[in-house]
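K.L.:
using only what follows, build the 3D model:
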Amino acid sequence: MEVEQLSRLTKSSKNKLFYGVCSGIAEHFDIHPLGVRILFISLPASVVLYFILAFHLPEKHSSLY
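P.N.:
Below you'll find the model as predicted:
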């Protein structure tokens, strides 16, 4: 019996532009990071949300890959 490990939302360390928030969200949901970045740019309140997530999401460590 195989136990599936739940993935945790983290900041990306390999495909980031600023803090890795959008890339981390994209990796979590298995989608392209460009779509998440466009969504964050197009929504006015998302700038505040981005910075909140940038300081509260943990970094993805190599042991979690």
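K.L.:
C-alpha from now on. contacts and neighbour counts both.
P.N.:
Will do.
K.L.:
tell me what the helix or strand encompassing residue 48 is packed against?
P.N.:
Assigned by DSSP states H and E, residue 48 belongs to helix 46-56. Here helix 46-56 touches helix 21-29, helix 33-42, going by 3 or more C-alpha pairs under 8 Å, 6 or more residues apart in numbering; DSSP states H and E.
K.L.:
hey, which of those helices is tucked in deepest?
P.N.:
Comparing the helices and strands packed on helix 46-56 by mean neighbour count (mean count of other C-alpha atoms under 10 Å), helix 21-29 comes out on top with a mean of 22.
K.L.:
one more to put side by side:
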Amino acid sequence: MNGLYRPRHGRVIGGVCAGLAQRFGMAPWTVRLLALLSCLLPGPQFVVYLVLWVMLPDEDHHVARAH
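P.N.:
This is a model prediction of the structure:
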């Protein structure tokens, strides 16, 4: 499956980091660590996470749209 979506399995909070990791071929813990470290920098990281959580479809909806 291509595209960016929140997977059903492997979520910790909303599945955003797991979805990004899956899309870009990275380990989920790597993306989570980078997300946590980015929170040490000034910027809207938390807001971006929330927006992605709301905007990214669940895996179930992504699969349904693909068929």
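K.L.:
can you calculate the TM-score here?
P.N.:
In this superposition the chains share a TM-score of 0.79, using TM-score structural alignment, normalised by the length of structure 1; 59 aligned residues with a C-alpha RMSD of 1.9 Å.
K.L.:
give me the mean deviation of the helix holding residue 48 of structure 1 from structure 2.
P.N.:
With mean C-alpha distance after the TM-score superposition for structure 1, helix 46-56 of structure 1 departs from structure 2 by a mean of 0.8 Å once superposed.
K.L.:
show residues contacting that helix.
P.N.:
Here helix 46-56 of structure 1 makes contact (C-alpha atoms under 8 Å, 6 or more residues apart in numbering) with 11, 19, 20, 21, 40, 41.
K.L.:
would you list the helices and strands packed on helix 46-56 of structure 1 in a markdown table and tack on distance to residue 61 of structure 1?
P.N.:
As requested, the helices and strands packed on helix 46-56 of structure 1 are exported to a markdown table (distance: least, C-alpha to C-alpha, whole Å):
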| stretch | distance to residue 61 of structure 1 |
| --- | --- |
| helix 21-29 | 12 |
| helix 33-42 | 19 |
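K.L.:
and residue 59 of structure 1, which of the ones you listed is closest to it?
P.N.:
helix 21-29 (9.0 Å; C-alpha to C-alpha).
K.L.:
what span of structure 2 lines up against the closest one?
P.N.:
Residues 16-24 of structure 2 are the counterpart of helix 21-29 of structure 1, counting by TM-score structural alignment.
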